[in-house]
Structure formats: structure tokens, C-alpha cells
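Asks: Dropping the sequence and predicted coords here.
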Amino acid sequence: MRVLHVLPSLSYKLGGPTQVALNIVRALRDVGIDAEIATTNDDEAGLLDVPIAQRVDYEGVPVWFFPRLARLKAFIPSMGLTRWMVNHLDKYDIVHNHYLFCYAPTVAGRLAQHRQIPYISSTIGQLTPWALQQSRFKKQIYGRFIERSILNRAAAIHCTTPAEAEDARRFGISSPTLILPLGVNPALIIADAAAKLRDRYSLPTNCKIILFLSRLHEKKRPDFLLRAFAQLAPQSHGYHLLLAGSGDANYCDRLKTLTNTLNIAHSVTFTGFVSGSDKDLLLQGSNLFALPSYSENFGIAVAEALGAGLPVVVTPEVQIATDISAAQAGLVISDDLDAWSNALSQLLCDPDLSTQLGHNGQQLAAAKYSWPAIAHKLSQSYDEILTGQPLSFASRS
């Protein structure tokens, strides 16, 4: 079985969806599916330094890169990618699209319809009420004339949570919805991670660290976390907040100005974008993970924190919050500054509770967010689509 995954960019600056696409394809190949990726050389403000219009190994995954024509947010048109799909899409049994409201998956969906190739669309949280309010008018037009018809002709819509499937139904999608979560890769254990992390950022050995690991974006609300953190009186309690991620330069500057306004600049470190062993060190050496996001379809960084044994504090809008509550793997706190400050303080001051929540989170991640298990289920779904069988993991709502 040959499967082509299509998305507008593999830039890590776009956050979790890039990691997801690479991990899905890698896991599928491990279970015998001939999966690869077609995308552009987009790297937000720049371009990825990759070979063009040829199949290359990129982070252990076969990828076809094509030059972007322009960058209109995530739309990212590419004539080279279009021509290649016109000439090569027939070689694949299934097309799996990632992202909505953008060029590459739209073209792939239309071509797949024309060639009668079944395709799946992953909505990656872009149909949540919050997401649909961003660039609202453009999405309404695009949805009415393009996106909704593409999704309604898909063989299936891949959703990571039941809540995401409900979002698809509210958008007017009648295609079957597959409920398959995302996975986390087991990290190599770093000996003395806590001490090494504090040494890396020149922090006291007994300092307690709150970790924010995500894009620095208004949706993720690092500004809200800074205000909640400011109420902890970090200077007197030996707390430190690490904001790990990149974002728009102007927004990052506003966050740094806010730390000065709140008088917490001495207790906040902006690490910039991290990956690989640097990210593992953050996850294994911190005391807790916090993400007060307005909207999060799955939250791959949250799942990674669970896998690393970190207790988490999240908002209900993080759609795996239900799993977290059920497993007692963290605290799910509504949009209230005092409540968030109290939740952070509770975990920082109660090591026994933090340890228990972290242990529960590791068990949750191992049981539910395993890439090999997810790849087997997705492979089974592909086979069911090709043979016309009922989908085993379809939403029953």
C-alpha cells in the first residue's frame, strides 16, 4: 500500500503538526506501509535548505519538497508541487491531507476526487470555535465554496478526540470521522536531568521550574501564564518559568516587556525553539508543565509532558483534558487567573501530589499515546477504506 501525506510545510516553526506528520509517516513505515510526504520548502520567513523536486530522506522519512510560490500565512501555494501531483498522484493508493484552508491539501483533495483516489483529511484543530474566529471572513468564504465540499467527499476525517469530531459535525461535515489520538516518542533518559537543566540556565539547584513548551502565540496564552506566575511571588519562593518556543518577533518582544512590567524578568527565561535532546532535558528536568491555551485539538507537547512524567496544568480547551482528568494526571483549570495561580502553587508545594500525577500521566501516555499502536490502527483504517469495509475506529456520534 502506498500512501502520500500532503501538507503545506514541514517547518518546525509551525509547531506540533509538523512533528505529527513526520511521526505518523515514520510509524506507518515501521508497520510496513509505504508512506511518504509531499510538501514545500517553506520555513516561515525563510526556506528550508533541502533538495527540490526529488525524493529525499528527511529526518528518517521520505519527503518530496517543492519551492513555495509565496507565503500567505499557511496557504503557501506551490506550482511545482501542483505539477508533480498532477503527474504522480495516480501512483498512490490513498492520499492523507494535513491542514485546512490552505493550498496543498486543497489541490491534493481536488485531484484525488478527479482521479477517484480515496483521501483522508486531518483537521488538526482548525475547526474549533476559536480557530474559526481567526480570519473569520476568509474562512467562511473558503469553507463555503471549497473546504466543506472537499471534506464531505473525503473517505474519512481524522480527528484526535471526540470533541474534534463534534467540531467537524458543527462545521457541516458528514464524512465518517476516525477517532485516533496522536502519539509520543519515548525519550532517552537523561541522568541527573534536574541538575543539568538548572546548570544549563544558571539556576539555583533547589529552584522549582514551571515549563511552557509550545509556540509563543496568542492562542497558547503565554501572557496569561506570566500573569498567573507573577502572583506566586517567585523571587521569595525560588520558582522559575521557562518559556520554550519561538514566535513572531513583535509578540515575543511584548512578552518580554510584560515580564518587566510584572517585575518577574529575573524569574523567567525565554529559551527559544528547542528540539531533540534539548527538549528532552526540559521535559525531564522541570517540575511541572503548563499550557493555558484558548484552543488545542490534541496538544502534542502536553502528551510529551505526560510521557516524561510531568504533572500538567491545562485549560479545558485542550481537548485531551478529559483524558487527563480521568487518569488523574494533572489539573484542568478554567480561565481564571487566581485559580491558575493556586493550581501552580499547589503542585509546586506538594511534591507527593506532583509525583502521583506525573506517574499517572506516564501510564496514560504509554497506554493511549503510543505511535506503534496508532500506526497499526491507521493502517487498518486505510485497508478498510480500500476494501470498502466499515471503519473500526469511526466515531459513533
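Replies: Received the coordinates, thanks.
Asks: From now on I want contacts and neighbour counts done on CA atoms only, so please keep to that.
Replies: Noted.
Asks: Please point out which parts of the helix or strand where residue 377 lies sit buried.
Replies: Using DSSP states H and E, residue 377 maps to helix 371-387. For helix 371-387, burial by neighbour count (16 or more other Cα atoms under 10 Å) applies to 371-379, 381-383, 385.
Asks: Can you name the residues that contact residue 34?
Replies: Contacts for residue 34 were tallied using Cα atoms under 8 Å, 6 or more residues apart in numbering; they are 1-3, 28.
Asks: Below is structure B, check it against A:
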Amino acid sequence: MKQLHIVQSIDAGFGGLGLAALRYAEAVAEAGAEVFLFVAVRGGGELQYGEASGRFSVIGASTILGGMSGSGFASQLRALLKFFENNQVDIVHVHGVWSPILAAATYMATSRGIRLVVSPHGCLEPWALGHRKFKKRIALALYQRRILKNSSMLIATAKQELESIRRLGVLNPVAVLPNGVDLNFSRVERSSGFPRNILFLSRVHPVKGVKDLILAWKKVRQPGWKIIIAGPDELGHTEELKALIRAEELELDFEFLGLVVGEKKERCFAEADLFVLPTYSENFGIAVAEALARGVPVITTTGAPWEELVVHDCGWWVRPGVEGISSALASAMSVSRSALAEMGERGMRLVEENYSWAKIGRSALGASEWVIAHNETPPFIDQVI
């Protein structure tokens, strides 16, 4: 089976969508498919990727058209057209919504009778739809709803995202497949010194709830603890947060690191006693899974689909907002180091057993085969009868 996956970017600063799309495509290739990943905007900060036994390749406009192709929409469009002229694929899988190049790719696929799969990656969650909502209502009316309804299958990372898709009136089959976690990271010896660190590692964007974290911390702050904010800035939000920290006289309690990758990222996890993601909306929350994989107990909100934190006693799952986060922080900081370590061990087992990319790649390939052959329906595919 041959598949073409399409994503806007796999740059480290692009956030979890690019990482999830890259690792998903790699995993499907490892499971046995031949996979091309078309990246619309290539940059110098791209995430690392392997060759998946020669069945996986990353391509872009410059790969297809040559080095002088340019990087604009017209070049991307010409590159995709040339790809379809020269290659036969069974499935086109777009990662994300709204983008004009993704919309163009879906038209190219369906007009050629190629099966279309769409991974919204949280872009259809209520909070996301409410952000710049008038533009998105227009896009839904003009083209995006039609794309969703023309798809052979959609991918949701959790039941919560499935429900968001159904609320839009989209009745197409939906495979509920979580994102995976790369378990082949470099192990860094865990720190047990002072100060004790609470780590936030994600995009610094209003939806992530860092403002709530700051106000919650003011209510429950304890000596000997520090909050590390790591991740790329969006919309100038970092400066807004720093201004709030100064206004609340909390400068000594917070440190901003910006984008961290590689060894620096692993050091952040190794020095963290707790991980916090106070988000308002998350289709999966890859950073939660990354923290658990490294043995760090997690505080997150019901805006992320991580009830398993409570079920497996490896973290706190609370309502978004200052009250929920402050309550969880106070509870977590009262737990002994040894008890937190035991929670971390349970979190590692949870991820290793359920969120390896190898396991998810096999399920994803099975879903793709079902789209083509309509054989026995896998149990993780939701159909509206």
C-alpha cells in the first residue's frame, strides 16, 4: 500500500501537530506501507526523522520541482500536481484543516478517486473553533465541511475529539487512535536537588492556560519550588505572561527558556519533579505523554483527554482555571519524593503499554486497509449506522 501524507510543517517550533504527523507517517511505514510525507513549508529547524527501512521519505516543493522552486503556495501546488502525475497512491492523508494547500490536496485526491483520510489534530475542538471563529465559520461553509464529509475516514486521538467531530454533523467513519510517544529518547539521570521544578513544556499560547498557572501559583506557592516555562512563543504571549509575573511580584519563581529540543529538552524533564499543562483545549497532549514516559507525574486539565492520570494514579486531572490548578499544585507539592517517584513509575508503564508508536502504527495501517477493502471493521473505528 502506498500513502501520501501532507502537513504544513515539521519544524520544531510548529508545535505538536507537526511532530504527531511526522511520527504517525513514520509508524505507518514501519508497519509495512510505503509512505511519502509532503511538507508544505520546509525550514531549518525540522524534527529528525529516519528512513523506516526505505519505505518512508519526506518530500516538498524543492524535492519535486528542484532547488529553485520557491516556497509559496503556487510552488506547493505545482509540486503536488507533479507528484500525482508521477505517482500512484492508495490513500491521501491530510494532517490538519483550514490550510489552502491541504484543501487543494484533498481536491486532487478525491477528483482522482483516491481515498481521503483527515486528521484534524484538535482543530475542530470547541475552543479551537471559537478562536477566530468568523473566519472558520466561513471556511466551514465554503470548503472545509465538504472536505470532511468527502473523506473516507477521519482520525481522532481520543473519544473527546470524536465527539467534537460528530457535533459538526460529520457522520463519516472515525478511527480513534491516540498519538504515540517516541520511547527511544536519550535517558538522562534524574535530578533530586533544589530548587524543585514544576515544568511547563508546550507552545506559549493563550489556550495553554499559563496565565492560570501563574495566578494559581500565587495562591499556593511554596519555598524551594520553581516553575520552568519552556516552549516557543506565539502571538507575543510570553511578554504578556512576564508582565503578569512582574505585577504579582513572582519574578524569582519563574524561568522562561524558549524552545527546547534534544538534550536540552531531556534535561528539562530530568530536572522536573512535576509536569503541568493547564490547557483549555487539547486533542491529545503529546507533552503529557512525553512527561509520563520519562517518569514525571503530571497535572493537567479536563481540556485534555487524560482521565488515565487518575485511573492509573500517575497525576492530577482537574477542571481548567485557577481553582483547579491551584488545588492540584497544593496536593502535588504535599506528596513525598518517594511517592512522586512511584507515580512516575506507574506513568512510565502506562505509556509503554499503550502509547508506543509501533503499536499505533500497526493499528493505523489496519485502519487504512479497512478503508480500501472494507473487511472486518477494527474495534477502534466508530461508524454511524
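Replies: Received it, and whenever you're ready, just let me know what you need. What you see is a predicted model; the values in this text were computed from it and never measured.
Asks: coming back round to it: so how far is the helix holding residue 377 of structure 1 from its chain's centroid?
Replies: Centroid separation for helix 371-387 of structure 1 versus its chain: 21 Å, with Cα atoms, centre = their mean, to the nearest Å.
Asks: Repeat that for stretch 135-144 of structure 1.
Replies: Relative to the chain's own centre, stretch 135-144 of structure 1 is displaced by 23 Å; criterion: Cα atoms, centre = their mean.
Asks: just stretch 140-159 of structure 2 next, same as before
Replies: 18 Å.
Asks: Span of it from start to end?
Replies: Length of stretch 140-159 of structure 2, first residue to last, Cα to Cα, to the nearest Å: 22 Å.
Asks: equivalent range in structure 1 for that stretch?
Replies: Under TM-score structural alignment, the match for stretch 140-159 of structure 2 in structure 1 covers residues 143-162.
Asks: now do stretch 251-264 of structure 2
Replies: Using TM-score structural alignment, stretch 251-264 of structure 2 corresponds to residues 265-278 of structure 1.
Asks: May I have the distance across that stretch, first residue to last?
Replies: This stretch, stretch 265-278 of structure 1, spans 22 Å end to end (Cα to Cα).
Asks: Quick one: distance of that stretch to the chain centre.
Replies: The chain centre lies 18 Å from the centre of stretch 265-278 of structure 1; the measure is Cα atoms, centre = their mean.
Asks: who's in contact with it?
Replies: In contact with stretch 265-278 of structure 1 (Cα under 8 Å, 6+ apart) are residues 234-235, 239-246, 256, 259.
Asks: go on, stretch 320-330 of structure 2?
Replies: 209, 212-213, 215-217, 219-220, 278-280, 299-303, 316, 318-319.
Asks: same thing but at 7 Å, please
Replies: By Cα atoms under 7 Å, 6 or more residues apart in numbering, the list of residues contacting stretch 320-330 of structure 2 from outside reads 212-213, 215-217, 219-220, 278-280, 299, 301-303, 316, 318.
Asks: List only buried entries from the residues you listed.
Replies: The neighbour-count test (16+ other Cα under 10 Å) marks 212-213, 215-217, 278-280, 299, 301-303, 316, 318 as buried among the contacts of stretch 320-330 of structure 2.
Asks: Helices - which of those residues land there?
Replies: Residues of these located in helices (DSSP state H): 212-213, 215-217.
Asks: With distance to residue 292 of structure 2 added, can I get those in a markdown table?
Replies: Formatted as a markdown table, those follow (distance: Cα to Cα, whole Å):
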| residue | distance to residue 292 of structure 2 |
| --- | --- |
| 212 | 22 |
| 213 | 20 |
| 215 | 25 |
| 216 | 23 |
| 217 | 22 |
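Asks: which residues of the stretch 251-385 of structure 2 fall in helices?
Replies: Per DSSP state H, counting those that start in this stretch, the stretch 251-385 of structure 2 carries helices over the ranges 262-270, 286-293, 308-311, 322-333, 337-354, 357-373.
Asks: rewinding a little: now a ChimeraX select for only the buried ones of the contacts of residue 34 of structure 1.
Replies: Burial among those is assessed by 16+ other Cα under 10 Å; the matching ChimeraX selection reads:
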select :3,28
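Asks: So which of the contacts of residue 34 of structure 1 is the closest to residue 173 of structure 1?
Replies: Nearest to residue 173 of structure 1 among these is residue 3, at 23.3 Å by Cα to Cα.
Asks: Make sure the closest one is indeed in a helix.
Replies: No: with DSSP: H, G, I helix; E, B strand; the rest coil as the criterion, residue 3 of structure 1 is strand rather than part of a helix.
Asks: Confirm for me that it is in contact with residue 91.
Replies: No: assessed by Cα atoms under 7 Å, residue 3 of structure 1 is found out of contact with residue 91, at 9.1 Å.
Asks: still on that earlier bit, just put the contacts of residue 34 of structure 1 in CSV and tack on distance to residue 77 of structure 1.
Replies: Output for those, formatted as CSV (distance: Cα to Cα, whole Å):
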residue, distance to residue 77 of structure 1
1, 28
2, 25
3, 22
28, 27
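Asks: So which of the contacts of residue 34 of structure 1 is the closest to residue 179 of structure 1?
Replies: residue 28 (16.9 Å).
Asks: List the residues that contact that closest one.
Replies: For residue 28 of structure 1, the contact set (Cα under 7 Å, 6+ apart) comprises 35, 375.
Asks: Please, which helix or strand holds the aligned partner of it in structure 2?
Replies: Using TM-score structural alignment as the criterion, residue 28 of structure 1 maps onto residue 28 of structure 2. Assessed by DSSP H and E, residue 28 of structure 2 sits inside helix 16-31.
Asks: Tell me the helix or strand right after that helix.
Replies: With DSSP H and E, the next secondary element past helix 16-31 of structure 2 is strand 34-39.
Asks: Which residues does the following helix or strand past that next one contact?
Replies: As assigned by DSSP H and E, the chain's next helix or strand after strand 34-39 of structure 2 is strand 56-59. Applying Cα under 7 Å, 6+ apart, the contact partners of strand 56-59 of structure 2 are 26, 29, 34-39, 51.
Asks: And these, which of them are buried?
Replies: In the contacts of strand 56-59 of structure 2, burial by neighbour count holds for 26, 29, 34-39, counting by 16+ other Cα under 10 Å.
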